[in-house]
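Novice: below: sequence and its predicted model.
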Amino acid sequence: LFEYVQDYLIEKLNSWIYENVDLILHSVFNLENCKKLRDYCLEFICKDPLPFMSSEIFPLIKKEILFCLLQRDDLSIEEIIIWDYLIKWGIEQTPGLESNKAKWNEENYQALKKTLNQFIPLIQFVKISRADFFDK
């Protein structure tokens, strides 16, 4: 039954999937029976990740989903943009951080570092220019 439902969604309702990819991904990500739908959603995001990353939902996605996306080789977006949205995600995920970085202290930066620590190895910093990195 799971196979049939996944096939039906992918073949007949793919525009609905596109509109609700974040909700679907959150719902099926850890369900092994829904691997086909999960992979379809991940592939869809990877083809054009900017709409997903720039959405209001992105800072709230589960770290497991973000980790899975950043591990992929087919994420079609510049590394500096990934880094920028990862920082925004980290700020949202770190309790007590406000958006105004000018008011941050050393503890705030350490808290953000702790939140982002597992993601740092997934960023290809060699693909980011010094100027871009400094500006972000």
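Specialist: Ah, there it is. Numbering: from 1, shown residues only.

Novice: switch to C-alpha atoms for all contacts and neighbour counts from now on
Specialist: OK.

Novice: just the helices in the chain please.
Specialist: Along the chain, counting by DSSP state H, helices occupy 2-12, 14-19, 21-28, 35-47, 49-53, 63-71, 79-93, 106-116, 130-135.

Novice: quick one: the longest one to helix 106-116, angle?
Specialist: Angular relation of helix 79-93 and helix 106-116 on a 0 to 180 degree scale: 110 degrees, by axes from the mean of the first three to the mean of the last three CA atoms, to 10 degrees.

Novice: put this next to the first one:
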Amino acid sequence: MDDNKLLQKLSQNLLEILNDDEYCDITIEVGDDPYVKVFRAHMNILNYRSSYLRRVLSTIERRNDEPLIHIKLPNIILPEIFQIILRYIYGGRLSLEEYDALDIIKILVAASELSLQELVDYIQSFLTKNKADWMEQNFNLIYQTSFEKGSFLELQKYCTNLISNNPNKIFKSLDFSTTPEKLLILIIQNDNLQMTEIQVWENVLKWGFAQNPGFPSDPSNFSKDDFTSLKNTLHQCIPFVRFYNLTSKEFFYNVVPYKKILPKELYMDLLKTFLDPDSKPIDKPKPRKGTNNSSETSSSKYQVLIKF
């Protein structure tokens, strides 16, 4: 019998112990009203498999007249997820292929809560290797999850790389409209962003429209209140758009229609820069890495079209 078969037999026996109530000495309450489930388990196994549970158990004084110790887990862990985790604690195996990606994220969070670092590492590796497409489509969830927990270093690295190298995938994700403002700012202020500046501006506008459903698609049909709302929405983002790296044509067709949402001083300086070939902004930002931005400040083709 090879080592693998021996381990499989050991795993099977330990799972049989989990399913046998005769020697259980602890009950674990999981969930919140009205969905609560109580699991039976063995302190010795929990103590050696989870440092979190070891800390919890070390604070409990067991009385002789109590046949079972009772503990309650944080409400963040769902009963159906803890059942999966508990089988892993006993059997040492977990086939992630059996679960959808969202459940795997829930298992990851629960494993972190229970200080099962080897399982946390295993799940992160599985996600990056097998669920990359799903994570791109649900980037906000992955980003928020990974940075809420300091132990999700592999997911954090995945998010950072995607922001720098493939931002288009984030902007095209299913949940882009719900992207937190702080995350959007983090993306657009990145010097290594692999996008032209006009693409950055278009996506900032797209996000702004998503936060204000019901806006006309054409800014010429905006009301004064519409412009005010959009200006307030994008107030924190606009300083990180590198307008000076646009071409004159891009500035005229894509920025001028939204001039009312820009700070007045910025808009006037942009006009001066694009209308006067001899005018140069003092602190013109550098083009982003990998882009070919080049402002047509010397072009006169579109200058006569710009209206104040």
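Specialist: Structure received. Small disclaimer: the values here were computed from a predicted structure and weren't measured.

Novice: packing partners of whichever helix in the second structure runs longest?
Specialist: Taking DSSP H as the criterion, the second structure has its longest helix at helix 3-18. If you count contacts as 3 or more CA pairs under 8 Å, 6 or more residues apart in numbering; DSSP states H and E, helix 3-18 of the second structure packs onto helix 79-91.

Novice: Lys47 of the first structure matches what in the second structure?
Specialist: Per TM-score structural alignment, the equivalent position to Lys47 of the first structure in the second structure is Asn165.

Novice: residues contacting that match?
Specialist: When contacts are counted by CA atoms under 8 Å, 6 or more residues apart in numbering, Asn165 of the second structure touches Asn192, Leu193, Gln194.

Novice: circling back to that earlier point, the longest helix of the second structure aligns to what range in the first structure?
Specialist: Counting by TM-score structural alignment, helix 3-18 of the second structure pairs with no residue of the first structure.

Novice: ok so, going back, and in the first structure, which of the contacts of Asn165 of the second structure remain?
Specialist: Among the contacts of Asn165 of the second structure, the ones still in contact in the first structure (both residues aligned by TM-score structural alignment, their matches' CA atoms under 8 Å) are Asn192, Leu193, Gln194.

Novice: which residue in the first structure aligns with the last one?
Specialist: For Gln194 of the second structure, the aligned position in the first structure is occupied by Ser76, per TM-score structural alignment.

Novice: give me the most central residue, the first structure.
Specialist: Centroid check for the first structure by CA atoms, centre = their mean gives Leu66 as the closest residue, at 3.8 Å.

Novice: which residue in the second structure aligns with it?
Specialist: That one, Leu66 of the first structure, aligns with Leu184 by TM-score structural alignment.

Novice: please apply the same query to Arg130 of the first structure.
Specialist: With TM-score structural alignment as the criterion, Arg130 of the first structure matches Ser248.

Novice: now swap in Phe119 of the first structure and tell me
Specialist: Checking TM-score structural alignment: Phe119 of the first structure goes with Cys237.

Novice: same question for Ser99 of the first structure.
Specialist: Residue correspondence to the second structure (TM-score structural alignment): Ser99 of the first structure is matched to Ser217.

Novice: separation between that match and Leu205 of the second structure?
Specialist: For Ser217 of the second structure, the distance to Leu205 of the second structure equals 11 Å [CA to CA, to the nearest Å].

Novice: so which of those two has more stuff around it?
Specialist: Leu205 (19 against 9; other CA atoms under 10 Å).

Novice: quick one: what's aligned to that one in the first structure?
Specialist: Alignment note: Leu205 of the second structure maps to Ile87 in the first structure; criterion TM-score structural alignment.

Novice: spatially, which residue comes closest to its match, not counting chain neighbours?
Specialist: In this structure, Ile87 of the first structure finds its nearest non-sequential neighbour in Leu116, 7.7 Å apart by CA to CA, 6 or more residues apart in numbering.
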